[in-house]
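In: show me how the following folds:
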Amino acid sequence: MTDDRAERVARLIAPLRVEPGSRVNLGKDFDPRYKGGLKKKHGVELLRTGVSLLAEYQERLAAQDTYGVLLCLQALDAGGKDGTIRHVMSGVNPQGVKVSSFKQPSTEELDHDYLWRYAARLPVRGDIAIFNRSHYEEVLVVRVHPEVLERQRLPKDVRGPDIWDRRYRAINDWERYLTDNGFKVVKVFLNLSKEEQRTRFMKRLDVPERNWKFSAADVRERRRWDEYQHAFSEMLTHTSTPWAPWYVVPADRKWFARISTAAVLVHTLMDIDPAFPVLGKEARKDLRAARRELEADAPKGAPADPYAARHRVPEAGGKERSGGHGVRGSKASGGASRTGKRKGE
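Out: Modelled structure (predicted):
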């Protein structure tokens, strides 16, 4: 990370990072309405910058084909996961991004260990995978709803009171394994206040076009607010690690949540600093041969290299190749000038 953009991104997300080894009390330690001194009117431009950086680094990530990135998004209902994904990833190449949403496990998934279905959706090298809800459901929903744990058909001797500590350890080890193999794990918890959740639920009830997004189950889960706050606090305490730290993103203001999530993801990609591959001697030789063949195929009067005719493209030795380089036919016949523009343009 060599430019000042990286420093600005790092400053923005620093207050959101859960320090590994720290004890978290979600309600006391993180403010859902925090906005880092920013104003909403600046949010559009900041998000546009973040999306632009994501597009730039995603292209390099894909070209390098060495690292993969997994973004885990956790939140309560109405926390803004879908909207965050839609806005933050709006400018990237969809071929390099895969979004997976995890709901109630199927019969087949219940026949496997609890991490199996998540492992099956991991990114390949060069790609970004997004988990809309993630393996952390196994220490959140499953913890709040013991009946879900029963459906996992675990042996009796592993259902003891230390099951959550063992799951935290297993998840940390799994994420360390992924990181050691070149797959970065980025974890964002969208922290919503109880009143903001109520407001968003009411909007879903009031606006007919949003009725489909509301479920009676949402209200039933809301009754367990305190249980979820405790489960989130325990999750953040035990699974924010040096290799995969948690970021608690304030979610009451959607614009700030989207900027912050983009910044966390950009920070990870800048830290990787993927580079375009450098071609070897034989590959460059092949490119020179291809160039000669394509230049020889140019119609009379047309630039041998149409791209170089419009842009000042440096040659291999660093010398600028003029727009007129290699033009077939005379300059008087409409070839490119030294400025890279064709006569008459």
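
In: going forward, measure contacts and count neighbours with C-alpha atoms only.
Out: Noted.

In: next up, the contacts around residue 82.
Out: Neighbouring residues of residue 82 by Cα atoms under 8 Å, 6 or more residues apart in numbering: residue 132.

In: how about it, secondary structure?
Out: At residue 82 the chain is in helix, as set by DSSP: H, G, I helix; E, B strand; the rest coil.

In: do residue 70 as well
Out: Using three-state DSSP, the structure places residue 70 in strand.

In: next one: it from residue 25, what distance?
Out: 26 Å (Cα to Cα, to the nearest Å).

In: who has more neighbours out of the two?
Out: Using other Cα atoms under 10 Å as the criterion, residue 70 and residue 25 rank with residue 70 on top: 24 against 15.

In: my guess is the more buried one contacts residue 129. True?
Out: Yes: with contact defined as Cα atoms under 8 Å, residue 70 and residue 129 form a contacting pair (4.8 Å).

In: who touches both of those two?
Out: The contact lists of residue 70 and residue 129 share 122-123, where a contact means Cα under 8 Å, 6+ apart.

In: residue 94: neighbour count?
Out: 12.

In: how close does it sit to residue 62?
Out: According to Cα to Cα, residue 94 and residue 62 sit 12 Å apart.

In: just residue 307 next, same as before
Out: 24 Å.

In: those two: which has the busier surroundings?
Out: The neighbour comparison of residue 307 against residue 62 (other Cα under 10 Å) goes to residue 62, with 22 against 12.

In: could you find the closest non-adjacent residue to that one?
Out: Sequence neighbours aside, residue 126 is the residue nearest to residue 62 in space, at 4.0 Å (criterion: Cα to Cα, 6 or more residues apart in numbering).

In: could you also give me the structure for this second sequence? I'd like to compare it with the first:
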Amino acid sequence: MSVAELFHVPAKFELKDADASRKLIGSSTGQKSEDKQADKLQTTALAEQISGLQEVFAANHDHKLLVILQGMDTSGKDGTVKSVFGQLHPLGARTVAFKAPSQAEKDRDFLWRVHKEVPGKGEIVIFNRSHYEDVLISKVHGWIDDTECERRYVHIRDFERMLVETGTIVLKFFLHISNAEQKQRLEERLADPDKHWKFDMQDLAERVHWEAYQRAYERALTATDTREAPWYVVPSDSKTQRNLVIASIVDERLASLNLKYPPGNLEYSKLIVE
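Out: Predicted coordinates:
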């Protein structure tokens, strides 16, 4: 069974049954420090492979790859970008971090600002948060009702299907952390002066709505998991396991394309030799 199959959201899914600390690959030594080191080494090796696959991916200039990272505050979206995708060539890859929409973006449909950021041919784009924010936070805070929420899920399914049908590979990762782990990470940010810049009082405000967010994510994952654009639930209490799982799935998907370098134009090669 592939890593993707192990972590694909099940048909009957309840987030309360998903263990955020479960370790399903690696971690065979029984020693925490040794396991973490092994995870890091494997992730680094996979990141190098992904970087190599990126080159042939870009050379073919055919497919597009969109990676979506969603999760509660402190779940590790930034860390995933750095550890898994940090070796990608910047000319063929970019990360888009979606913040609160501007007035101009609010004046248009919620997918407008997202559509213009999707990858072009041969490009890899990572969404640090995404169009799902316009359903999740809006539903939790009561800015949209159930009817509008379900309507947006329909729009998202149609949008992602359109992307896939026009050559985009869509991989969606939910970085699942426990309530206790989030509390610990927030406390670590407060305790370390070098991490104060990462602390935002809004994180505490949103933490109050933890249960509502869990229900919202559960519905989002089940409503928008499709064959074309699957969701993967990644246990993220362990940062090293989180990175290893995501790197493994991305590597598997790119390798499955079996891409080869396209033939070059050698018409004028003799002139160079001469």
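
In: please state their TM-score.
Out: With the length set by TM-score structural alignment, normalised by the length of the second structure, the two chains reach a TM-score of 0.93; 266 aligned residues with a Cα RMSD of 1.4 Å.

In: coming back round to it: can you tell me what the residue nearest to residue 62 of the first structure aligns to in the second structure?
Out: Under the alignment by TM-score structural alignment, residue 126 of the first structure pairs with residue 122 in the second structure.

In: is it true that that match touches residue 59?
Out: Yes: counting by Cα under 8 Å, residue 122 of the second structure does reach residue 59; the two are 7.0 Å apart.

In: what span of the second structure is stretch 205-214 of the first structure aligned with?
Out: Mapped onto the second structure using TM-score structural alignment, stretch 205-214 of the first structure spans residues 190-199.

In: quick one: buried residues of stretch 200-214 of the first structure?
Out: If you call a residue buried by 16 or more other Cα atoms under 10 Å, then stretch 200-214 of the first structure has these buried ones: 200-201, 204-205, 214.

In: among these, which are in helices?
Out: 200-201, 204-205 (DSSP state H).

In: looking at the residues you listed, spot the one nearest residue 274 of the first structure.
Out: Distance ranking of those against residue 274 of the first structure, using Cα to Cα, places residue 200 first at 39.2 Å.

In: distance of the closest one from residue 122 of the first structure?
Out: For residue 200 of the first structure relative to residue 122 of the first structure (Cα to Cα), the value is 31 Å.

In: then residue 172 of the first structure?
Out: From residue 172 of the first structure to residue 122 of the first structure the distance is 16 Å (Cα to Cα).

In: who has more neighbours, the two?
Out: Neighbour count, other Cα under 10 Å: between residue 172 of the first structure and residue 122, residue 122 has more, with 21 against 18.

In: what about the closest residue to the more buried one other than its chain neighbours, which helix or strand?
Out: Spatial nearest neighbour of residue 122 of the first structure, chain neighbours left out: residue 129 (6.5 Å); criterion: Cα to Cα, 6+ apart. Counting by DSSP states H and E, the element that carries residue 129 of the first structure is strand 128-132.

In: what's the following helix or strand after that strand?
Out: helix 141-144.

In: which other helices and strands does the very next helix or strand once past that next one contact?
Out: Once the chain leaves helix 141-144 of the first structure, the next helix or strand it forms, by DSSP H and E, is helix 146-151. Counting contacts by 3 or more Cα pairs under 8 Å, 6 or more residues apart in numbering; DSSP states H and E, helix 146-151 of the first structure is packed against helix 141-144.

In: which strands and helices lie in contact with the helix it packs on?
Out: Judged by 3+ Cα pairs under 8 Å, 6+ apart, the packing partners of helix 141-144 of the first structure are helix 146-151, helix 225-239.

In: average distance between it and the second structure?
Out: For helix 141-144 of the first structure, the mean deviation from the second structure after alignment is 0.8 Å (mean Cα distance after the TM-score superposition for the first structure).

In: how about stretch 261-270 of the first structure?
Out: Averaged out, stretch 261-270 of the first structure is 1.5 Å away (mean Cα distance after the TM-score superposition for the first structure).

In: so that stretch matches what in the second structure?
Out: By TM-score structural alignment, stretch 261-270 of the first structure lines up with residues 246-255 in the second structure.

In: for the matching stretch, buried residues please.
Out: The neighbour-count check on stretch 246-255 of the second structure (16+ other Cα under 10 Å) flags 246-252, 254 as buried.

In: ok, stretch 222-235 of the first structure next?
Out: 222, 227-235.

In: grab the longest helix from the first structure for me.
Out: helix 40-64.

In: if I look at residue 258 of the second structure, how far off is residue 245 of the second structure?
Out: Using Cα to Cα, one gets 21 Å for the distance from residue 258 of the second structure to residue 245 of the second structure.

In: so between these two, which is more surrounded?
Out: Comparing residue 258 of the second structure with residue 245 by other Cα under 10 Å, the one with more neighbours is residue 245, at 27 against 10.

In: what residues are up against the more buried one?
Out: 3, 25, 234.

In: center of the second structure - which residue?
Out: Nearest residue to the geometric centre of the second structure (Cα atoms, centre = their mean): residue 69, 2.5 Å.

In: trace that one over to the first structure, please.
Out: Residue 69 of the second structure maps onto residue 73 in the first structure, with residues paired by TM-score structural alignment.

In: hang on, isn't that match packed against residue 133?
Out: Yes: Residue 73 of the first structure lies in contact with residue 133 (Cα under 8 Å); the separation is 5.5 Å.

In: start to end distance for stretch 98-108 of the second structure?
Out: End-to-end span of stretch 98-108 of the second structure (Cα to Cα): 16 Å.

In: contacts for that stretch?
Out: Identification of contacts with stretch 98-108 of the second structure by Cα under 8 Å, 6+ apart yields 112-113, 127-130.

In: kindly recompute the last result at 10 Å.
Out: 110-114, 127-131, 133-134 (Cα atoms under 10 Å, 6 or more residues apart in numbering).

In: in a markdown table, list these along with distance to residue 97 of the second structure and neighbour count.
Out: Shown next, in a markdown table, are the contacts of stretch 98-108 of the second structure (distance: Cα to Cα, whole Å; neighbours: other Cα atoms under 10 Å):
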| residue | distance to residue 97 of the second structure | neighbour count |
| --- | --- | --- |
| 110 | 15 | 19 |
| 111 | 15 | 17 |
| 112 | 15 | 13 |
| 113 | 12 | 18 |
| 114 | 11 | 15 |
| 127 | 6 | 22 |
| 128 | 5 | 20 |
| 129 | 6 | 18 |
| 130 | 8 | 20 |
| 131 | 11 | 19 |
| 133 | 11 | 16 |
| 134 | 14 | 18 |
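
In: cheers, nothing more for now.
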